[in-house]
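quick one, fold the following:
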Amino acid sequence: MGSRVSVSSADMGDSSCSTQIIDGDGAYNVSGMENFMKTMELSECVSYAIVSIIGPQISGKSTLLNHLFHTKFREMDAFKGRSLTTKGIWLARCVDIEPCSIIMDLEGSDGRGHGEDDTSFGKQSALFAFAVSDIVLINMWCHDIGCEHAANRPLLRTVFQVIMRLFSPHKTTLLFIIRDKTKTPIENLEHILREDIQKIWDSVQKPCEHINTPLSEFFNVEVVALSSFEEKEEQFKEEVAKLRKRFFHSIAPGGLAGDRRGVIPTSGFSFNAQQIWNVIKENNDIDLLAHKMRAMIATVRCDEIANEKILSFLNNEEWRHLKEAIQNGIVPDFSKKLSSILENCLISYDKEAVYFDDSVRTSKRRQLESKLLQFIQPVRDSMISHLEYEAVEDFKVRFDKALKNGEGFSAATKNCFQSVMFAFGEACEGFEQAIRNSLRVKEYAKSVVESKEKEEADLTHMKDR
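Take a look at the predicted model:
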């Protein structure tokens, strides 16, 4: 896997700068992605949306993204020739749009730069975009609408066929961007385009469980037409500014991606993206099985969160003070203090893991609690030992006092034992081993009584002599 960081700006403090996460050779930039997530503070985002763009090389994808999202992806310089600009896959964070929107710029899908006949990278990157994105912009020329061999047509056929093999697909919005619109009414263009998309959907081979599944189950289809950037720049900018407004609150009900499903929490996005790319790149029967992916991501992240909580627990000042104090004797309100520290730790885990797979999250929570109890147990044992010692000493004092006050041997034993055991039980409330230790206290008390009986018997014997 690639590990170098490619950044379009030296200043990573600029939230609009871009990072290459997959290079032109298909190597995934692990450190680059992690640095992007950290620098852009994405893990702190409560919600987010992924927007990507696919389409032919030199069709103005980067230019559109930069105007639409105020990003700084590298654009073609017309004065330097129409050469390949975007290589691989790049990410940038959108400026001033909520929710937090991560924008993905992809190398052209028509294979230029990878050989005239090599479109495999284009297919791989398109599959990646569809697998991780909430909204996919499909950039296409107006004159390509209705053409059998238009650049996006075979690509969509491949994507549709593979996406249907997802076990639990997340709903993706396909926003077709018609570039360099003509005088043909947008309604006519949209009608032709929707018919074409439906024909592609109907023609692809479907797995048994999706033989009759409609396109709308997997995708929302939206269509927008834009004027030529080169010939009508001001009109283009006005239309793009209007389109930009649709990305505000895009994941809210009624938004562009308002009915998306299978959302991966922000903290799991980097790992999820890497695993999906590995599967696509290695071509391991590209059956992404979304439920398994979510479970795998949940396992990794919940483990990480649990380990963080264990470290936090061990470094907790209240816990360390409690451990030190217990060495010297009984700690007032010990059980309440310990329960509070443990509960706060588990609540913190719940907050961070809330969006991950429920069964995995619950399982890892149980494991976390079990590990925490392993640290707690020796401290609890120390506390109970102190209580145990105090109970036995209390019994001795009570028993001697009762006998000196003329109370009968049997009555003193019974009354003192009941009082001491009641006090011990209250002190041990919340401790699972209280019953076990109460038996030990009973044994100690019994030995005290037997010792006293023997002492009384010896005194009586001596008097008789």
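
going by C-alpha atoms from here, please, whenever you check contacts or count neighbours.
Fine.

what comes up buried for stretch 185-193?
Across stretch 185-193, burial judged by 16 or more other CA atoms under 10 Å covers 186, 189-190, 193.

and for comparison, fold this next one:
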Amino acid sequence: MTECQIIDAQGRFVGALTNDVSDASISSYLVVSVVGCQSGGKSTLLNTAFGTSFPVLDAPKSGRRRTTLGVWGAVAECTPPVVVLDVEGTDSRERGEGAVAFQARTAMLALALSDVVLVNMWAHDVGRHSAANYDLFETVFAHAASLRRRDSPVRLVVVVRDCEPDAPVHDISRVLTGDLRNIWASLKKPDKLFNQLFSLRVLAMPHKKYAPERFSSEVKEMGKSIISSGEQQFRQPVPLTGFDTFSREVWFSICHKTGGDGPDAAFTLDLPRHVALTAHYKCGEVLTGVFNGPVGVRLEELLAEIELNWNKPIPDFGSRIDDIARDAFLQYDTETRAYQGAKLAGDALRQRRRELGAKLVGILMERRERYLWVCREFCRKNFEDEFRPMLGGTNGFERNAKRLGNSFVKRYRHLLVGSRLPSSLDEFILANEAERKKEEIASDGDTTGEESAGIQILDTEQAFQELSDNSDDEGDDDEYSVEAFKKDLFRMVEERRRLGEIMLPGGSNLVAAGPKPEPWWKGLLIRGAILLINYLQATQGQRAALKLQRKHEKEFPPGPTF
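Below is the predicted model of the structure:
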């Protein structure tokens, strides 16, 4: 457990409270803060109750002055965890004229974030106004309705310090409760709303100096009771790893929208919006981490392997992209598990998951396009190797060439089917197609006058529904690729056939259509003719070069050499 400053003395947010929290699924924790006048023992109260180590005042050495500057925090090692916030004390001479604004803001931050707010107060200040921080309560109560948006009320625990052993605790509680309710009533807010927003409790603590053992025992018991009585309220709107981000958004909103001038300050703090922003931000971090982690490494390795083995398809391409897609969603769902049960974060969670699927589809489709080029070239090259000995125009050429071409078309189709994107990405593929269809219709409908008035542009949902209804045609692009490949092969066959008919003596009339056997010498004659033509074509260039050289030597005979 490390205590750290969340907000400094100048009001800058510097918090890094949850940097050491490794478990992203922790969403059950309690937030406890303390407010009160400076040098009143607030840090000592927290250290004793929750085992924290906030710095405390040493009055004999340093005098009575501010010890806690801004807001400090720590995650107490309890089960479940407790986030403890130590707020700077009020009524400090160091803060001066800016004290009112800063105190109001920090108090509203504590109220917005905390499940339990401890109000530290001296026994001899009960019944006073400024010393008892009643002006601070006025500011907090004025904005309480807009600050609190939770199902359960925040627990205000007024801790009255240095009480005498025979102090009338009941009377102290009655006076404080009455004063706080009078402050609420002066704001002209209904009592019913007060009970919905706050649960008030008053505790009397013995003197720390004169009864240290009793003080320590009762404060620890108070800490245990706070934790045990809040077991049903541990579920937070954001997980523990998102607490810093949530706190920063709330603090910036408070500083931007309030002047700290008391109940007349115009202020509305939309906590659900900040919860949603926090979820959107943290889920975005998880999304980035998916592609920067092992999933991204495997995608790059797959691309490198495709480019390295460009003349041979990867045998397990389909299973590998299946594993990559499954692991990407598994990592995202695991690291955002804490947000799955939060109503306010659900939209951000689903939106970021859709972004993950869309980005994954884009990357895998780009990898698949390169892989299909490798498959196409591999099948074409192997077809050419096996097709090369076949002679066009001979008996059986058509049948054998067709059988060979169909076998390679079937092989290419098998590679296409084996490399299709995982079914878990179907909805994202359809969404991309729907968006593309919407853009095409919008571009086609970019006209003016009466023509544009008659064009109805489908929205993304309508296009998605149409594509979902026709999901049987999902492989249309692959089938088009197969047909294009088939045409390429049979164009080669047709060219070979025509060439063979030209080369054969008598043209196409020599091609036997029936079962009549051919003479044994006919094949040899054809092969010899083909070899002779190939030889003449190969040596034609050499003969032309030799002829040109001789002509040049004749016109420019070489001179004597020494």
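
work out the TM-score between the chains.
For this chain pair, the superposition-based TM-score is 0.79 by TM-score structural alignment, normalised by the length of the first structure; 434 aligned residues with a CA RMSD of 3.7 Å.

how about a markdown table for the buried residues of stretch 185-193 of the first structure, with distance to F399 of the first structure added?
Converted to a markdown table, these look like this (distance: CA to CA, whole Å):
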| residue | distance to F399 of the first structure |
| --- | --- |
| I186 | 98 |
| L189 | 99 |
| E190 | 95 |
| L193 | 95 |
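
what sits against the aligned partner of N344 of the first structure in the second structure?
Under the alignment (TM-score structural alignment), N344 of the first structure maps onto D327 of the second structure. If you count contacts by CA atoms under 8 Å, 6 or more residues apart in numbering, D327 of the second structure has them with V295.

and D327 of the second structure, how far is that from A107 of the second structure?
Distance, D327 of the second structure to A107 of the second structure, using CA to CA, to the nearest Å: 44 Å.

now swap in P60 of the second structure and tell me
As judged by CA to CA, P60 of the second structure and A107 of the second structure stand 29 Å apart.

again, but for D444 of the second structure
58 Å.

okay, these two: which has more neighbours?
Higher neighbour count among D444 of the second structure and A107: A107, with 22 against 12, using other CA atoms under 10 Å.

which parts of the stretch 201-350 of the first structure are strands?
Using DSSP state E, counting those that start in this stretch, the strands found in the stretch 201-350 of the first structure span residues 219-225.

any chance you could map the helices in it?
In the stretch 201-350 of the first structure, the helices defined using DSSP state H, counting those that start in this stretch lie at 233-244, 269-282, 290-314, 317-325, 334-353.

closest one to R153 of the first structure among those helices?
Nearest to R153 of the first structure, of all the helices of the stretch 201-350 of the first structure, is helix 269-282, at 20.1 Å by CA to CA.

and that closest one against the second structure, how far off on average?
Compared with the second structure after the fit, helix 269-282 of the first structure shows a mean deviation of 2.5 Å (mean CA distance after the TM-score superposition for the first structure).

and the contacts of stretch 142-150 of the first structure?
So stretch 142-150 of the first structure is contacted by 151, 178-182, 189, 192-193, 196 (CA under 8 Å, 6+ apart).

sorry, back to before: quick one, which of the helices of the stretch 201-350 of the first structure is nearest to Q20 of the first structure?
Nearest to Q20 of the first structure, of all those, is helix 269-282, at 13.1 Å by CA to CA.

what helices or strands is the closest one leaning on?
Using 3 or more CA pairs under 8 Å, 6 or more residues apart in numbering; DSSP states H and E, the elements in contact with helix 269-282 of the first structure are helix 30-39, helix 120-132, helix 290-314.

the shortest one: what's the following helix or strand?
Okay, so that is helix 30-39 of the first structure. Going down the chain from helix 30-39 of the first structure, the next helix or strand is strand 48-54, by DSSP states H and E.

ok, then the element right after that following strand?
Later in the chain than strand 48-54 of the first structure, the nearest helix or strand by DSSP H and E is helix 61-69.

pull out the buried residues from the helix or strand containing R497 of the second structure.
Per DSSP H and E: R497 of the second structure is located in helix 476-503. Residues 481-482, 485-486, 489, 493, 496-497, 500-501, 503 are the ones in helix 476-503 of the second structure that count as buried (16+ other CA under 10 Å).

that older thread, output the helices of the stretch 201-350 of the first structure in JSON lines, with distance to L68 of the first structure appended to each entry.
Shown next, in JSON lines, are the helices of the stretch 201-350 of the first structure (distance: least, CA to CA, whole Å):
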{"stretch": "helix 233-244", "distance to L68 of the first structure": "6"}
{"stretch": "helix 269-282", "distance to L68 of the first structure": "23"}
{"stretch": "helix 290-314", "distance to L68 of the first structure": "30"}
{"stretch": "helix 317-325", "distance to L68 of the first structure": "49"}
{"stretch": "helix 334-353", "distance to L68 of the first structure": "32"}
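
could you point out which of those helices sits nearest F424 of the first structure?
Closest among those, using CA to CA: helix 334-353, at 13.3 Å.

tell me roughly how far that closest one lies from the second structure on average.
Averaged out, helix 334-353 of the first structure is 1.7 Å away (mean CA distance after the TM-score superposition for the first structure).

any buried residues in that helix, and which?
334-335, 338, 342, 345-346, 349-350, 353.
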